[in-house]
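[1] can't give you the sequence, but here's the structure:
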């Protein structure tokens, strides 16, 4: 069964990417592997907070619940994976390891051109992969 790897976080562009990937997976009879790479937004602002790690665990749980809610309308196999490190590299490694058909990520429309010029995840993916990368704009109509 084909696999689509989807980058996911709390931003609207990532939610658009997940919805689009689910639609594609339905049509292709594929499964989804949803990847959330933990970053500083998953932690509290105060690094000395007593509940630093618990905060991150709650944030990641919220990301998974959000993905689950978005995928509830689809009857397709999917899994959620959490990783640490650089998002582009993690997406590339995961896609290669599972021989993914495609990588799907969201991009913010007003920042799209600037990110492509300055070193975004999208730029890294399109330069360093041998498989298709689908860039889904925020609020992408289905």
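    Structure received. Treat the numbers as computed from the prediction; the structure is a model and nothing was measured. Residues are numbered from 1 along each chain as shown.

[2] When you work out contacts or count neighbours from here on, use the C-alpha atoms and nothing else.
    Will do.

[3] List the contacts of residue 140.
    If you count contacts by Cα atoms under 8 Å, 6 or more residues apart in numbering, residue 140 has them with 16, 17, 20.

[4] what's the answer for residue 80, then?
    When contacts are counted by Cα under 8 Å, 6+ apart, residue 80 touches 33, 34, 35, 36, 64.

[5] ok, so of those residues, who is nearest residue 5?
    Nearest to residue 5 out of the contacts of residue 80 is residue 33 (Cα to Cα; 4.9 Å).

[6] Check which residues of the helix or strand hosting residue 123 are buried.
    Using DSSP states H and E, residue 123 sits within helix 121-128. Using 16 or more other Cα atoms under 10 Å as the test for burial, helix 121-128 gives 121, 122, 125, 126.

[7] let's bring in a second model and compare:
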């Protein structure tokens, strides 16, 4: 007989998009079910080459680098506050008598890669992600981040489909 998985830490990765509430509620339900810690992660993609080039054309290298560094710090701080507010509002809306221990994390990089790195660093036992409403062909299918995470993860990944709220 195969033993039931031991789930102590669940990583919920969100872009706070259209499907965020449904995915968050499922992640909280899973954390409650397993009496697990919940990590809430948002990954901010770095400024692309076009944006960096535009800034570099108008400012010296040192000034452009400082602006990029300061802006990245401000964005990460703002997102962490936004996630904390979102988490509190959603937990309050649940009307729970018990909420899972929760950590708010914000990082920069390629979302799928960062999600997998954070899962490993925090020894997550499960990843919960939502699908995206955007796709290359314009149809609703699994988003590229969810697809990459599920393909490369060494732990279970729960991919939550888009729902109408």
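    Thanks, I have it. Remember, it's a predicted structure, so these values are computed and weren't measured experimentally.

[8] TM-score for the pair, please.
    TM-score for the superposed chains, counting by TM-score structural alignment, normalised by the length of structure 1: 0.75, backed by 132 aligned residues with a Cα RMSD of 2.9 Å.

[9] on average, how far is the helix holding residue 123 of structure 1 from the matching bit in structure 2?
    Average distance, helix 121-128 of structure 1 versus aligned residues of structure 2 after superposition (mean Cα distance after the TM-score superposition for structure 1): 1.2 Å.

[10] Tell me the residues of structure 2 aligned with that helix.
    The counterpart of helix 121-128 of structure 1 in structure 2, using TM-score structural alignment, spans residues 145-152.

[11] follow-up on the earlier one: possible to save the contacts of residue 80 of structure 1 as CSV with neighbour count, distance to residue 89 of structure 1 and secondary structure?
    Rendered in CSV, the data for the contacts of residue 80 of structure 1 read as follows (neighbours: other Cα atoms under 10 Å; distance: Cα to Cα, whole Å; DSSP: H, G, I helix; E, B strand; the rest coil):
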residue, neighbour count, distance to residue 89 of structure 1, secondary structure
33, 22, 15, strand
34, 23, 15, strand
35, 21, 12, strand
36, 23, 12, strand
64, 22, 21, helix
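
[12] if you skip the residues just before and after it, what's nearest to the corresponding residue of structure 2 for residue 2 of structure 1?
    When structure 2 is aligned by TM-score structural alignment, the residue opposite residue 2 of structure 1 is residue 8. In space, not counting the residues next to it along the chain, residue 8 of structure 2 is nearest to residue 36; the distance is 4.4 Å by Cα to Cα, 6 or more residues apart in numbering.

[13] Which residue of structure 1 sits opposite that neighbour in the alignment?
    Matched to structure 1 by TM-score structural alignment, residue 36 of structure 2 sits across from residue 30.

[14] Just the element for whatever residue of structure 1 lines up with residue 119 of structure 2, please.
    Taking TM-score structural alignment as the criterion, the aligned counterpart of residue 119 of structure 2 in structure 1 is residue 95. Element membership for residue 95 of structure 1, per DSSP H and E: helix 87-97.
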